[in-house]
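S.K.: structure for the following, please:
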Amino acid sequence: MRFIIFLFWLLVAVASAPLLVISGVALYLSPTLPDVDTLRDVKLQTPLRIYSADHKLIAEFGEMRRLPISFEQIPQEFIDAILAAEDDNFLNHHGVDPMSLLRATSELLSTGQIQTGGSTITMQVAKNYFLSSDRVFSRKLNEILLALQIERNLSKQEIFELYVNKIYLGNRAYGIEAAAHVYYGKPIAELPLAQLAMIAGLPKAPSAYNPVANPERARIRRDWILQRMLLLGSIDQAAYDEAVASPIIARNHGANPEMEAPYVAEMARLEMLERFGTAAYIDGYHVYTSVDSRLQTLANQSLRAGLMTYDQRHGYRGPEARHPDATPEQLIDLLKPHRSMGGLRPAIVSDVGADTVSILLRNGDSGTVAWEAMRWARPYLSANSMGPNPSKPADVLQRGDLIRVQPAEQDGQYKLAQIPQAQSALVVLSPETGAIQALTGGFSFVQSNYNRVTQARRQPGSSFKPFLYSAALDHGYTPASLVNDAPLVFNDGNQRDDWRPRNSSGDFLGPIRLREAFYRSRNLVSIRLMQDIGVDQSLTYMERFGFSREELPRNLSASLGTPELTPLQIATGYAVFANGGHAVRPWLIERIESAEHQVIDFARPAVIPRAVDSEQQRIDAYIGLTPGEVPPEARVAEQVIDPRTTYQLTSMLKDVINRGTGSRARSLQRSDLGGKTGTTNEQKDGWFAGFNGDHVATVWVGFDQPSTLGRREYGGTTALPIWMEFMAGALEGQPEHDLEQPEGLVVTRVDPLTGRSARPGTPGAYLEIFKEEDVPPPASELDSGGYSSDGGITPLELF
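M.R.: Prediction:
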């Protein structure tokens, strides 16, 4: 009996020893374990995402691509696939599956190496959120203890949601939603069974089973998961047969932006980095910009088309490289380092025929370039000259030439192109709020991330004159004032040569009305205006348009547009004319949301009076007012220019289009457009800035390293066509939007020769707009000798 009792207690001791050891280890490790309750508030590292105003994804920034989703958003077929692949007993165990651990232990004892960890999904959550990936027994014990705690504190749905949002699935994709977008370009809810099973196979080894890098191994893993799902009863035979027969179509979709606006994205990124530091890249901010996706697409297309048209006017500079001796197998390899830029695809000539050229593209496709699509390619000699017209394809291209092409109307057909050496910038503002509606800082962000809208400081030439003429209209001039367009000579004693400014046409017209001098862009008139008003007074006035005094040269040359300004600054100044005299400031970020889509901050721009009500509604929506709470009031933009002055000047800017240097824009057949061309010395810069009541758009064209665009290239030939194409698309189907005429203006019939009131029957008499205090006396007073210059009634006339 004593022996039996001894055996009994011995067995009890033997059986209890592991429990005591485990309990001891648990008691020893428990104080060092993290609090699993923190999983309820875990903040996953999520990239910064930039969107358009209409919620189109522009870009994302961050090392990890992650799109967290809730358990309710996960397709049931994917849940079944993950359980079949990783933990089919997940719904039944309490965080640890003893049978899985025994299998792992058996494999270790039989092979001497760790084959599988025996981890459940809950244990993987514990490891992914709290522990390292080191394969040591202490980590495994911590993993088990944490898994048991997690199961006591969280539901199975919460655990599963944590798991699928954290796991790494290759190609910078963290979480299943990001993986669905990276490999298939769709949300996971839209994927068929075969693709769900493919993603479910990635957690085991993202690199080994990557469907892009290792499609065959990925297929084997997918089919094994599908077979497991069939055995577990998750799918039927028909679904299994259909899924295993599905081809491997995964490819890297990158960030998968829904629109192209890289310069906008970079501006938003820099602003977020300045505000939030490096946390901007990992805290999952959603940034909504003021950019409209339709207008942005128009801006991209217009700028590129205009630059390529200008570029092709000056001839073909030849292929980017020549490989005449390359074998057919080598041709594709030669294309791999070259990326598409501005919609122009790299291609290599594989054969030159009598009337077509055969090409190979980077993706392995072939195509042809017809003779009609390359006959423009006269050899480029200089900005002012080209070689003879080619007569056949062989005069332009040879086998092995690495070229650029763009798709033609028919599939497989392409047009010969080349990346322009000149650059351009286009920015579009709302005149009512200052919101940036579209922005393109160059031909291609891939080619150059230099944002010419905000960074390129160039002389605006005559596009700067409206600011001086506005000063003149507020200093006693009227649109009918006569100013002498005659030669001037300056010598301040410090210059070796006299300054003899001239008009671009080289001639002089004598006494000319201010309106005509403006739309004809007469330089000598501008100089006389600034000379009469005073340089300092003129520059002080121009500060109202948002220019810094330090940016404006303190001499008469400023009247001709010599300040170095950005296209964004010029557009901001023109917005004052377009909105009736209010100083709006450009802004880009409309609102910032947290990873959970809670509004953190939003723009509060000063807006013109007619936009106050809509701005107040926007503010109220973001504040989330409770009854009795007083909302912040929408701010009204400061009135910096007399609205009568802006109305007069706008009518003069319309004449630039109707009868002046911008007359090409008459083809748009709209009466609400005004604008001004600008060209600098030696045609180094071409500008057009213009507007209606909805959009202010400024275009610049030039070389990054200033050089002539060509002797016949002006703002009206380089920048205006880009502006026209954009405005044609932007305003298509839109009603005309003009400034309302403010009080205090009078329309009077004027003699074009004198700028004074016209007598009955005066040839060419026309209607002119005057401020009440500047109206010339009626013809009856002129006839009776009552004409007087006292009281500011008579326009100042400079001779």
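S.K.: CA atoms for contacts and neighbours, from now on please.
M.R.: OK.
S.K.: gap between the most centrally placed residue in the chain and T454?
M.R.: Per Cα atoms, centre = their mean, the C-alpha nearest to the average position across the chain is that of A261, at 2.3 Å. Per Cα to Cα, to the nearest Å, A261 is found 15 Å from T454.
S.K.: if we can go back for a sec, I'd assumed I58 was in contact with the residue nearest to the centre of the chain.
M.R.: Yes - using Cα atoms under 8 Å, A261 is in contact with I58, at 6.1 Å.
S.K.: shared neighbours of those two, anything?
M.R.: Applying Cα atoms under 8 Å, 6 or more residues apart in numbering, one finds that no residue jointly contacts A261 and I58.
S.K.: I4: neighbouring residues, count only.
M.R.: The local packing of I4 (other Cα atoms under 10 Å) involves 9 other residues.
S.K.: should've said A621
M.R.: Number of residues near A621 (other Cα under 10 Å) recorded here: 10.
S.K.: same check on Q734?
M.R.: For Q734, the number of neighbouring residues by other Cα under 10 Å comes to 9.
S.K.: how about H475?
M.R.: For H475, the tally of surrounding residues (other Cα under 10 Å) stands at 17.
S.K.: hmm, it is touching I533, no?
M.R.: Yes - A contact is recorded between H475 and I533 when judged using Cα under 8 Å, the distance being 7.2 Å.
S.K.: show me the helices in the stretch 251-400 of the chain, by range?
M.R.: In the stretch 251-400 of the chain, the helices defined using DSSP state H, counting those that start in this stretch lie at 262-276, 293-313, 328-335.
S.K.: please give me the structure for this one as well, since I'd like to look at both together:
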Amino acid sequence: MDPKTKTNTGGKPVKKAKQSPPALKFIKTVFKILFIMILALMFAGAGIAGGMLYGYISTATPITAEDLAFTQNLTTKIYDRDGNEIDKLTGYDNQDRILVFDKDGEIPQYLKDAIVAIEDERFYNHNGVDWKRTIGATINYFVPFGGSFGGSTITQQVVKNITGDDERTPRRKVQEAWRALQLEKRYEKWQILEAYMNLVYLGNSCYGVQSASYKYFGKPVKELSLAQCASLAGIIQTPGKYDPFTEEGRKNNKKRQELVLGKMLELGKISQEEYDLAIKDDLEFIEKSTVKATSNKVNSYFVDQVIRDVLKDLVASGLDEEYAKLKLYSGGLTIKTTVDMDIQNAMDQVFKDPENFPGGEKQGYTPQAAMAIIDPKTGEILAMYGGSGEKTADLTLNRVTQMRRAAGSSFKPIAVYGPALDQHLITAATVIDDVPVYMNPQKPEQRYPVNFAETINGVYARHYRGLISIRTAVQRSVNVVAARVWKDILGGDLSFEYLKKSGISMEGEGKYVSIAMGGLSNGVSPLQMTAAYVPFVNEGIYMEPITYTQVLDNDGSVLLDKKKTESVKQKQTIVYDEATAFVMTDLLRSVTASGGTASYVKLTDVNGKSIPCAGKTGTSEDDVDRWYVGYTPDFVAAVWYGYDKNITVELPSGSRNPAANIWMKVLQNVYDSEKLESRDFEVPEGVVKKQVCAYSGKIPTELCSKDPRGNAVRTEYFIKGTEPRGNDKCDVHVSAKIDIHSKDLFGRPLLATEYTPLNEVEERVFILRREPYKPKNPGDPYPLDWKYELPVEYSDRYTSPPKVENKKPAQSSPSGESSSDGTSPNNDGSQNGKKGENGLSDFINRLGETLQDIIKPDNDRNTD
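M.R.: Coordinates of the predicted model:
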């Protein structure tokens, strides 16, 4: 080519090469780069996706044979503490779920076909995952373009119901699909469909087609017509929308039923004639469930509670609640309970006797009661009864565990005295002044709290005793003392802390002084009260109450163990020092001793020997709730008595606390049936005995034994180190000379003056308050011990020296009389002779001696 002419050797001109515009070149380059990047991203994405899939699958737990054990209709058996079978669970769950089994011919073919047609028409052809629907659902998840692409098959829905995992995430869908594939490899289609029909939710608390059939049609599923089967199957998609119990729901249900029938016709599951007849069938739904158990046997309150406890613990161990129910009722479990049937029968006998439920029907309510007995060394519940009379249904209200009521004074030992003793803030001998107080901040003008009314010295009133010991306050259930200890000595924080350690949560309760008397907003259950007293007889240790010890799976492996399984392990908490627990027990023994509020509570052993009893009565405001919580060295038990509604318990005059009466009868039956011998509460190390004065709590003096009410010297138990020592002697008892013929307006003696003749003077013992009682309001009553206080007024009978006639000496007396002692009074009141020289000085000295004799505490003698 000639560069000059731009021609080739043939002489023809050469065409100039066509050049692409620069913009086009750039676009092509970008597309090439993007194409390469997309390919790279696709390969990378595939790798990431593959890794994610592997991760999802590797962490998925497959459905096991045990997970579907309920399809075998395995019976769960319940045993007592001695290994005797006491009950069986055969699939009936309080009428919320009733299992049906295809192999037993309980499921009509119409229902199976209806469910498959509307929920998963390719169910019998896929291997657990319908890939066509799954791909459509997946694309729609990432690139929504309308339409419904439910990807879950019946098998996948079984997986979801068993695992309880319903998150809308790729991870869950991948794991669900993999589990479904594994499930299909291990089970036949009929087994999977059967499981689905027992798991599926159909509204109105119905789980499974059998309970729904009873709920909506009032008959077992095997009696359903084609039209009814289609209606039932139609509910599954959206139970609320197709609810037969609402007018709108019935209309929707009919439309849905026709859709199901049409799908069945399309798939060849029914003929045209069957379709036509079913479409015309008038669906008749009942208004409410009429599910009936197949057996007349009713579970006991104890078995009901075992069911609740095991179900709760299965869920706590990681199972979905619905699956846990199926596992419990049809998983072939072995449940080892704590019940002692001899003790349970002894309790049943009392609770089924109407004579033990005085008061009668009020406002349509009958008197009720609830009781639990616990072995204090293990926390195992030995027996319980949750209502009066015969139990007539399963899983009814169990007042032992499901009722919360105000505890009244039975709360004092665990909210006030036990904690205060343990903190060494009080002793059993500590003296508190039981006088009118005003402790209600909302109503400062109102006297609060007041003591319960009782008859003392023939007078029925709300008395105040004055200076009394903690022992007397516990024995007589004195509200004022409990309130003063709680508010002024212990404090709400410590009280709540001890209650929490005793198994009673005070969440939602205000720190008001009413807590000291058991005035609770939320209340406590009889089981909580029983368990809270366990530390008093168990060396200060709280044991969480339990109804079972072990649950075994159908293959014999341990599923739950209350001693070992971490998620359900029995809790144990040190509440009190061992010495505290004993001292509190000895205080509570005073309640059942002479003078106590439950002095009539007595038990005897097989040999007729008295059994030591300790306990506390309790009555809530307006006598709505009556309690007795008590124990022996062998058992702890609490009884509540009242009405389900807040109605005053009215009893015949002179009647005993009905709760204490039931407690005593049950425990006596127990000791009779168990043939147990009496044994005493053991005194632990760290407890000492000491003589004290009952009205000062200190070391007694000679005067303490001369208290006008009787000998005030008592022998008391103390936590070592808290007993009075050294010169800590009684300063309450004092002696004074009184005029035996003078009294004030209230009949109290008046002090003798220095001029009171000796034959009209008597030295007596009185009490002297450290803080004199001063009524806040004019109407406030004085404490009962007010009449024993040291008088402050002198008799006015002899206020000056006796007048003596001025006589001359005997030798010069006109009358010949002389002074009997050879002296004669002077005009200034002095007398002649040896006393007359210093008459005024002698008078002053004698006056000082007399004043010293008026108040003469004797602190020189230790009678301990």
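S.K.: tell me how far the residue nearest to the centre of structure 1 lies from Q569 of structure 1.
M.R.: With Cα to Cα as the criterion, A261 of structure 1 and Q569 of structure 1 are 20 Å apart.
S.K.: the closest residue to L360 of structure 1 other than its chain neighbours: neighbour count?
M.R.: Nearest non-adjacent residue to L360 of structure 1, counting by Cα to Cα, 6 or more residues apart in numbering: S366, 4.5 Å away. Here the neighbour count serves as a burial measure; for S366 of structure 1 (other Cα under 10 Å) it reads 16.
S.K.: kindly report the same for F31 of structure 2.
M.R.: The local packing of F31 of structure 2 (other Cα under 10 Å) involves 11 other residues.
S.K.: that one belongs to a strand, doesn't it?
M.R.: No - if the criterion is DSSP: H, G, I helix; E, B strand; the rest coil, then F31 of structure 2 is helix and not within a strand.
S.K.: what does it align to in structure 1?
M.R.: Using TM-score structural alignment, F31 of structure 2 lacks an equivalent in structure 1.
S.K.: next one: A383 of structure 2
M.R.: Taking TM-score structural alignment, A383 of structure 2 has A438 as its aligned residue in structure 1.
S.K.: where does that match sit, in terms of helix or strand?
M.R.: A438 of structure 1 is part of strand 436-440 when elements are defined by DSSP states H and E.
S.K.: ok and that strand relative to helix 262-276, angle-wise?
M.R.: Here strand 436-440 of structure 1 runs at an angle of 120 degrees relative to helix 262-276 (axes from the mean of the first three to the mean of the last three Cα atoms, to 10 degrees).
S.K.: who touches whatever helix or strand comes next after strand 436-440 of structure 1?
M.R.: Once strand 436-440 of structure 1 ends, the next helix or strand along the chain (criterion: DSSP H and E) is helix 465-473. When contacts are defined by Cα under 8 Å, 6+ apart, helix 465-473 of structure 1 is touched by residues 478-479, 526, 529-530, 533, 538, 541-542, 545, 559-561, 573, 645-646, 649, 676.
S.K.: show me the helices in the stretch 151-300 of structure 2, by range?
M.R.: Listed in chain order, the helices of the stretch 151-300 of structure 2 (DSSP H, counting those that start in this stretch) span residues 154-163, 170-186, 189-199, 209-217, 226-235, 247-266, 272-280.
S.K.: before we move on, back to that, how big is the angle separating the strand holding A438 of structure 1 from helix 293-313?
M.R.: Note on geometry: by the same axes, to 10 degrees, strand 436-440 of structure 1 and helix 293-313 are set 30 degrees apart in direction.
S.K.: and strand 436-440 of structure 1, what does it pack onto?
M.R.: helix 262-276, helix 293-313, strand 423-429 (3 or more Cα pairs under 8 Å, 6 or more residues apart in numbering; DSSP states H and E).
S.K.: please convert the ones you listed to a markdown table, extending it with distance to I619 of structure 1 and mean neighbour count.
M.R.: Below are these laid out as a markdown table (distance: least, Cα to Cα, whole Å; neighbours: other Cα atoms under 10 Å):
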| stretch | distance to I619 of structure 1 | mean neighbour count |
| --- | --- | --- |
| helix 262-276 | 21 | 17 |
| helix 293-313 | 23 | 21 |
| strand 423-429 | 20 | 29 |
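S.K.: hmm, back to that, which among the helices of the stretch 251-400 of structure 1 is found nearest to M724 of structure 1?
M.R.: With Cα to Cα as the criterion, M724 of structure 1 lies closest to helix 293-313 of these, at 8.5 Å.
S.K.: what ranges do the strands span in the stretch 51-200 of structure 2?
M.R.: Listed in chain order, the strands of the stretch 51-200 of structure 2 (DSSP state E, counting those that start in this stretch) span 76-79, 85-89.
S.K.: what span of structure 1 lines up against the shortest one?
M.R.: By that I understand strand 76-79 of structure 2. Strand 76-79 of structure 2 falls opposite residues 48-51 of structure 1 when the two are matched by TM-score structural alignment.
S.K.: how big is the offset of that stretch relative to structure 2?
M.R.: Following the fit onto structure 2, the mean deviation recorded for stretch 48-51 of structure 1 is 2.9 Å by mean Cα distance after the TM-score superposition for structure 1.
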